[in-house]
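*Asks:* The sequence isn't on hand, but the structure is:
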């Protein structure tokens, strides 16, 4: 009889603790999203914000993007990856490394773009003369990262699924290195 009572008390206690933890987590979760919502004010509607300076660019994420980022269970969409590239660019600038690192907008090399459009975007991006470039790339619904050193003529490909670089991206990079950078250099080594 005592064992049954002990089991029942333990089970009730576990359920109470679970309920409390669940409620606390839900409250924290709601507070996080509440703090991300803009507060409307009649004064704010008539005030024109100053233009962005430097790397201070307004970022707009819809609530679905924020939920996906906060949950960690969804695949990251392009808005989140663009946010990462902008953040890393800002970090690089603050550390005084803006001449060293370049971050390519993933939309500019997206697989839905045609070959010529990707090449033009790469020419524009690589024309900034950085030492190392970070190119986040989406293939289907899977993100990969290409890190390129233009000075040392190498590229590192990071893919959690161990897939090779897509042919379209590889051809665009090889074309850029061959035609634009230096015809005498060999292709980038992946």
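*Replies:* Yep, that arrived. These figures come from a predicted structure and were not determined experimentally. Numbers count the residues shown, from 1 in each chain.
*Asks:* use CA for all of it now, contacts and neighbours both
*Replies:* Fine.
*Asks:* For burial, what's the neighbour tally of the nearest residue to residue 175 once chain neighbours are set aside?
*Replies:* Closest residue in space to residue 175, ignoring its immediate chain neighbours: residue 119 at 7.9 Å, by CA to CA, 6 or more residues apart in numbering. Using other CA atoms under 10 Å, residue 119 is surrounded by 20 other residues.
*Asks:* before we move on, what about the one 4 residues further on?
*Replies:* Burial of residue 123 is recorded as 16 neighbouring residues (other CA under 10 Å).
*Asks:* Please apply the same query to the one 4 residues further on.
*Replies:* Using other CA under 10 Å, residue 127 is surrounded by 11 other residues.
*Asks:* Report the contact partners of it.
*Replies:* For residue 127, the contact set (CA atoms under 8 Å, 6 or more residues apart in numbering) is empty.
*Asks:* roughly how far apart are it and residue 102?
*Replies:* Counting by CA to CA, to the nearest Å, the gap from residue 127 to residue 102 is 10 Å.
*Asks:* here comes the other one, which I'd like you to weigh against the first:
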């Protein structure tokens, strides 16, 4: 099964690419460990996502997570 640390590493790499390309104000990455179902309630995850999207004010949001043993990613414009 894919480990959450692999997704965290990928997000850190992509964030570095975004910052170095000068697109940090456009792209935002949600923390994969925070949006995972394990240990976090649905209400907590919803609150985190809503707060982060409101406060960060980015144009595109990318969230990667593990669901049923598979790595998934979604983007919201």
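*Replies:* Looks like it came in fine. Computed from a prediction, not measured in an experiment: that's the story for all the values here.
*Asks:* Give me the TM-score for this pair.
*Replies:* The TM-score (TM-score structural alignment, normalised by the length of structure 2) is 0.87; 75 aligned residues with a CA RMSD of 1.2 Å.
*Asks:* Surely the residue nearest to residue 175 of structure 1 is within a helix?
*Replies:* Yes - Residue 119 of structure 1 forms part of a helix when assessed by DSSP: H, G, I helix; E, B strand; the rest coil.
*Asks:* how close does it get to residue 98 of structure 1?
*Replies:* Using CA to CA, residue 119 of structure 1 is found at 23 Å from residue 98 of structure 1.
*Asks:* With residue 85 of structure 1 instead?
*Replies:* From residue 85 of structure 1 to residue 98 of structure 1 the distance is 13 Å (CA to CA).
*Asks:* higher neighbour count, the two?
*Replies:* More crowded of residue 85 of structure 1 and residue 98, by other CA under 10 Å: residue 85, with 20 against 15.
*Asks:* What residue in structure 2 is paired with that one?
*Replies:* Structural alignment places residue 85 of structure 1 opposite residue 11 in structure 2 (criterion: TM-score structural alignment).
*Asks:* And for residue 102 of structure 1?
*Replies:* Under the alignment defined by TM-score structural alignment, residue 102 of structure 1 is paired with residue 28 of structure 2.
*Asks:* What is the burial count for the residue lying closest to its match once chain neighbours are set aside?
*Replies:* Nearest residue to residue 28 of structure 2 in three dimensions, chain neighbours excluded: residue 61, at 4.8 Å (CA to CA, 6+ apart). Other residues within reach of residue 61 of structure 2 by the criterion other CA under 10 Å amount to 19.
*Asks:* and if you look at residue 34 of structure 2?
*Replies:* Neighbour tally, residue 34 of structure 2, other CA under 10 Å: 16.
*Asks:* same check, this time on residue 136 of structure 1
*Replies:* For residue 136 of structure 1, the neighbour count with other CA under 10 Å is 24.
*Asks:* So it: helix, strand or coil?
*Replies:* What three-state DSSP gives for residue 136 of structure 1 is strand.
*Asks:* Find the nearest non-adjacent residue to it, please.
*Replies:* Residue 136 of structure 1's closest residue in space is residue 145 (CA to CA, 6+ apart), at 4.4 Å.
*Asks:* Next one: the residue nearest the centre of structure 1 from residue 95 of structure 1, what distance?
*Replies:* Geometric centre of structure 1, nearest residue: residue 81, 2.1 Å, by CA atoms, centre = their mean. Relative to residue 95 of structure 1, residue 81 of structure 1 is positioned 21 Å away (CA to CA).
*Asks:* was I right about residue 11 of structure 2 contacting residue 27?
*Replies:* No - Residue 11 of structure 2 is beyond contact range of residue 27, at 11.4 Å (criterion: CA atoms under 8 Å).
*Asks:* Go ahead and list the helix or strand containing residue 7 of structure 1.
*Replies:* Residue 7 of structure 1 is located in helix 2-36, with elements delineated by DSSP states H and E.
*Asks:* So which elements touch the very next helix or strand once past that helix?
*Replies:* Next in sequence after helix 2-36 of structure 1, counting helices and strands by DSSP H and E, comes helix 63-71. Applying 3 or more CA pairs under 8 Å, 6 or more residues apart in numbering; DSSP states H and E, we find helix 63-71 of structure 1 packed against helix 78-94.
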